[in-house]
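> Got a predicted structure plus its sequence, pasted below:
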Amino acid sequence: MSVETNPEKISLTTPENIWVEDDWEPPMPPTDLIFDDGEPLESNRHRIAMNVLIRSLQQGYSDISNFFTGGNMFIYYSSSQARNRDFKGPDFFAVLNVDGRNDRQGWVVWEENGRYPDVIVELMSPSTARIDKGPKKDIYEQVFRTPNYFIYDPFDPDSLQGWHLDPGNGYQELQPNERGWLWCQRLGYWLGTWEGTIDRETAVWLRFYDESGNLVPLPEEAAQREAEMAQQEAQAAQQQAQAAQQQAQAAQQQAQALAAKLREMGIDPDNL
């Protein structure tokens, strides 16, 4: 049996007479990626909870541009995964030391120099808890190698859990502080609960806190705080102006009283 070959397409490259094509190139990753499957989040509270994390991190990191944060976005990390559509993406994630100014419909690892999320948060529900604690956690640990992973059910204030990646031993569960918060080393923030009303819904929300325990505000909260501070400064300036005016009036009254006494004594104060 003989095998015909094209001598212009192959070359002898090893002593073992292994023939390979000169112009062989690795297959290109798929380009027909889907970024929206039309499936909504589990509830309106889940949607708000996701936006709270995204917007507060953007506010807390407002002085830097080398990070990206997104939510409910597809993450593509391999050609086979993209072809099979077998993975969608986390509810919240953040990637540090990347150009945050780029517009992205999703996170495509091979277009981001191989970068995976540094932090991931999954907002659980009873129907997703098993997956978030099992298969997804395994992917984030073994494939993504994401340093910090957290889960939280917006309807269960006691559900917060988190892990940090030990290079030699995989995910290690984080221990809460006295407030029940978990430290996110990659972001330099605590993750903890906060009860209040956001977007007309009152709940116990997952929020960021800085190292000193101060709540990382949403943009509208920061704007309101700045407005309140500006109003307080304006009121303080007005009070100072009123105090200065009162002092000037008191000094004028004292001068007038002294002039009156001098005139009673037959002394013209204008000639002094």
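Sure, I can see it. Numbering: from 1, shown residues only.
> Please make it C-alpha for all contacts and neighbour counts, starting now.
OK.
> residues touching the residue at minimal distance from the centre of the chain, list them.
Nearest residue to the geometric centre of the chain (Cα atoms, centre = their mean): Leu57, 3.1 Å. By Cα atoms under 8 Å, 6 or more residues apart in numbering, Leu57 lies in contact with 69, 208, 216.
> Kindly report the same for Leu41.
Arg47.
> The same query, at a cut-off of 10 Å, please.
Residues counted as contacts of Leu41 (Cα atoms under 10 Å, 6 or more residues apart in numbering) are 47-48, 50, 72, 91, 123.
> got it, and Thr197?
203-205.
> if we take those, which one ends up nearest to Asp37?
Trp205 (26.4 Å; Cα to Cα).
> Does the closest one touch Thr193 like I think?
Yes - the criterion here is Cα atoms under 10 Å, and Trp205 meets it with Thr193 at 5.4 Å.
> Comparing these two, which residue is more hemmed in?
Using other Cα atoms under 10 Å as the criterion, Trp205 and Thr193 rank with Trp205 on top: 26 against 21.
> Looks to me like that one is in a helix.
No - with DSSP: H, G, I helix; E, B strand; the rest coil as the criterion, Trp205 is assigned strand and is not in a helix.
> overlap in contacts of Trp205 and Thr193?
Shared contacts of Trp205 and Thr193 (Cα under 10 Å, 6+ apart): 152, 154, 157.
> from the chain's centre, how far out does stretch 38-52 sit?
16 Å (Cα atoms, centre = their mean, to the nearest Å).
> nope, stretch 35-43 is what I was after
The answer for stretch 35-43 is 20 Å, by Cα atoms, centre = their mean.
> now for that stretch, what's the gap between its first and last residues?
Its first and final residues considered, stretch 35-43 spans 20 Å by Cα to Cα, to the nearest Å.
> Next, the buried residues of that stretch.
Buried positions in stretch 35-43, judged by neighbour count with 16 or more other Cα atoms under 10 Å: Phe35.
> Equivalent analysis for stretch 107-116, please.
Under the neighbour-count criterion of 16+ other Cα under 10 Å, stretch 107-116 has 107-109, 115-116 buried.
> Stretch 88-99 now?
For stretch 88-99, a neighbour-count test (16+ other Cα under 10 Å) marks 88-96 as buried.
> Using a markdown table, please lay out those together with distance to Asp63.
Supplementary listing: the buried residues of stretch 88-99 in a markdown table, determined by distance: Cα to Cα, whole Å:
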| residue | distance to Asp63 |
| --- | --- |
| Lys88 | 30 |
| Gly89 | 27 |
| Pro90 | 25 |
| Asp91 | 24 |
| Phe92 | 21 |
| Phe93 | 19 |
| Ala94 | 16 |
| Val95 | 16 |
| Leu96 | 14 |
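> wait, what's in contact with Gln175?
161-163, 181-183.
> Take this one as well and set it beside the first:
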Amino acid sequence: MSEPITAQPALPADWPPGVRLPPPDLWSDEPPMESDRHRTQMEILIQSAQSWFADRQDFYATGNLTIYYSPNQRKSEDFRGPDFFLVLGVERRERRSWIVWHEDGRYPNVIVEILSDSTADVDRGLKKEIYSLTFRTPEYYLFDPNSFELQGFHLVDGRYESLHPEENGRLWSRQMGVFLGEQESRLRFFAPDGALVLLPAEQAEQERQRAERERQRAEAALQENSRLRERLQALGIDPDTL
């Protein structure tokens, strides 16, 4: 079955004849993550954001997805694929890629790059420059999944300045309203009160444990009630008359 044809957006009146905008649903063009550790970390960040903003419909969180930002609106130039990024104030829906000129010029509010030997220099250099000068992304984080080093930067007068960690090593994200910090060798989100932002699987396990505790309490109460009835009956007292 052929793909449905995507309608072209309206062109400006002074647009050159014969020129067409790229379709608004370009596919992402990013290579796979370098390792299971990198892929797992990316998924943790995406799921954490989705859990934290679960009650909101005005955000988009994803990872390893191409951001097309060419001022000439061309797919073949000016594109990057952050390991994780979050955009606030946009429609919460699935996308094949993030195309800036089809998103009212919106760029990510937060970007996280997961460092590796092959990407660390670019993440600390070229990407940092692009994210500050072109994207103007308010917050940028670097996390090394091997050494667990975490760095954060916020945009001040068009340049990134380092975020200062709390005593526990966590960094506060004003954009997301959470702390970022390492736990069990993973970069995780923490609520303002310090509570871990749970992933869906962790929420399900927590609910399972809560239900199990309730079941055990109810069973213990039934057993205690049964023992009490037996004592009363042994004393010749009908418990149903009490």
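Received the coordinates, thanks. Just so it is clear, the model here is predicted, and its values are computed rather than measured.
> TM-score for this pair?
Once the chains are overlaid, their TM-score stands at 0.84 when taken by TM-score structural alignment, normalised by the length of structure 2; 224 aligned residues with a Cα RMSD of 2.3 Å.
> Which member of the contacts of Gln175 of structure 1 is positioned nearest Lys137 of structure 1?
Trp163 (9.6 Å).
> which non-adjacent residue is nearest the closest one?
Glu173 (4.3 Å; Cα to Cα, 6 or more residues apart in numbering).
> tally of neighbours for the counterpart of that neighbour in structure 2?
Alignment note (TM-score structural alignment): Glu173 of structure 1 maps to Ser162 of structure 2. With neighbours defined by other Cα under 10 Å, the count for Ser162 of structure 2 comes to 14.
> go on, Arg210 of structure 2?
Neighbour number of Arg210 of structure 2 under other Cα under 10 Å is 12.
> can you check Glu205 of structure 2 too?
Neighbour number of Glu205 of structure 2 under other Cα under 10 Å is 12.
> Need the counterpart of it in structure 1.
Under the alignment (TM-score structural alignment), Glu205 of structure 2 maps onto Gln224 of structure 1.
> quick check, its match in a strand?
No - with three-state DSSP as the criterion, Gln224 of structure 1 is helix rather than part of a strand.
> Look up how far Gln238 of structure 1 lies from it.
Distance of Gln224 of structure 1 to Gln238 of structure 1, given as Cα to Cα: 21 Å.
> Leaving out the residues flanking it, which one is nearest to Phe85 of structure 2?
In this structure, Phe85 of structure 2 finds its nearest non-sequential neighbour in Ile111, 4.4 Å apart by Cα to Cα, 6+ apart.
> That neighbour matches what in structure 1?
Match for Ile111 of structure 2 (TM-score structural alignment): Ile120.
> same question, Glu94 of structure 2
Match for Glu94 of structure 2 (TM-score structural alignment): Asp103.
> how close does its match sit to Phe68 of structure 1?
Distance, Asp103 of structure 1 to Phe68 of structure 1, using Cα to Cα: 10 Å.
> Just the closest of the shared contacts of Trp205 and Thr193 of structure 1 to Arg263 of structure 1, please.
Nearest to Arg263 of structure 1 among those is Pro157, at 79.7 Å by Cα to Cα.
> and that closest one, what element?
Element membership of Pro157 of structure 1, judged by DSSP states H and E, is strand 156-166.
> Could you give the separation of that strand from the chain centroid?
Here strand 156-166 of structure 1 is found 17 Å from its chain centre; the criterion is Cα atoms, centre = their mean.
> buried stuff in that strand?
For strand 156-166 of structure 1, the neighbour count (16+ other Cα under 10 Å) marks 157, 160-165 as buried.
> just stretch 116-136 of structure 1 next, same as before
By neighbour count on 16+ other Cα under 10 Å, the buried set for stretch 116-136 of structure 1 is 116-125, 129, 132, 136.
> Stretch 135-149 of structure 1 too?
By 16+ other Cα under 10 Å, the buried positions in stretch 135-149 of structure 1 come out as 136-138, 140-141, 144-149.
> start and end residues in structure 2 for it, please.
Under TM-score structural alignment, the match for stretch 135-149 of structure 1 in structure 2 covers residues 126-140.
> where's that stretch relative to the chain centroid, distance-wise?
Counting by Cα atoms, centre = their mean, stretch 126-140 of structure 2 is centred 18 Å from the centre of its parent chain.
> which residue ranges form the strands in the stretch 151-272 of structure 1?
Applying DSSP state E, counting those that start in this stretch to the stretch 151-272 of structure 1 gives strands spanning 156-166, 170-173, 182-184, 189-198, 201-209.
> mind giving me CSV with the ones you listed and columns for distance to Pro40 of structure 1?
Formatted as CSV, these follow (distance: least, Cα to Cα, whole Å):
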stretch, distance to Pro40 of structure 1
strand 156-166, 20
strand 170-173, 29
strand 182-184, 28
strand 189-198, 19
strand 201-209, 18
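> Which one of the buried residues of stretch 107-116 of structure 1 is nearest to Gly188 of structure 1?
Nearest to Gly188 of structure 1 among those, counting by Cα to Cα, is Tyr116 at 18.2 Å.
> Figure out the helix or strand that Phe150 of structure 1 lives in.
Taking DSSP H and E as the definition, one finds Phe150 of structure 1 inside strand 148-153.
> tilt between that strand and strand 189-198?
On the basis of axes from the mean of the first three to the mean of the last three Cα atoms, to 10 degrees, strand 148-153 of structure 1 is oriented at 30 degrees to strand 189-198.
> Any idea how many residues pack against the match of Glu94 of structure 2?
Asp103 of structure 1 has 8 neighbouring residues, counting by other Cα under 10 Å.
> same thing with Arg96 of structure 2?
Neighbours of Arg96 of structure 2 (other Cα under 10 Å): 13.
> tell me the contacts of it?
Contacts for Arg96 of structure 2 (Cα under 10 Å, 6+ apart) come out as 24-29, 65-66.
> Out of those residues, which comes closest to Asp55 of structure 2?
Asp55 of structure 2 lies nearest to Leu65 out of the contacts of Arg96 of structure 2, by Cα to Cα, at 23.6 Å.
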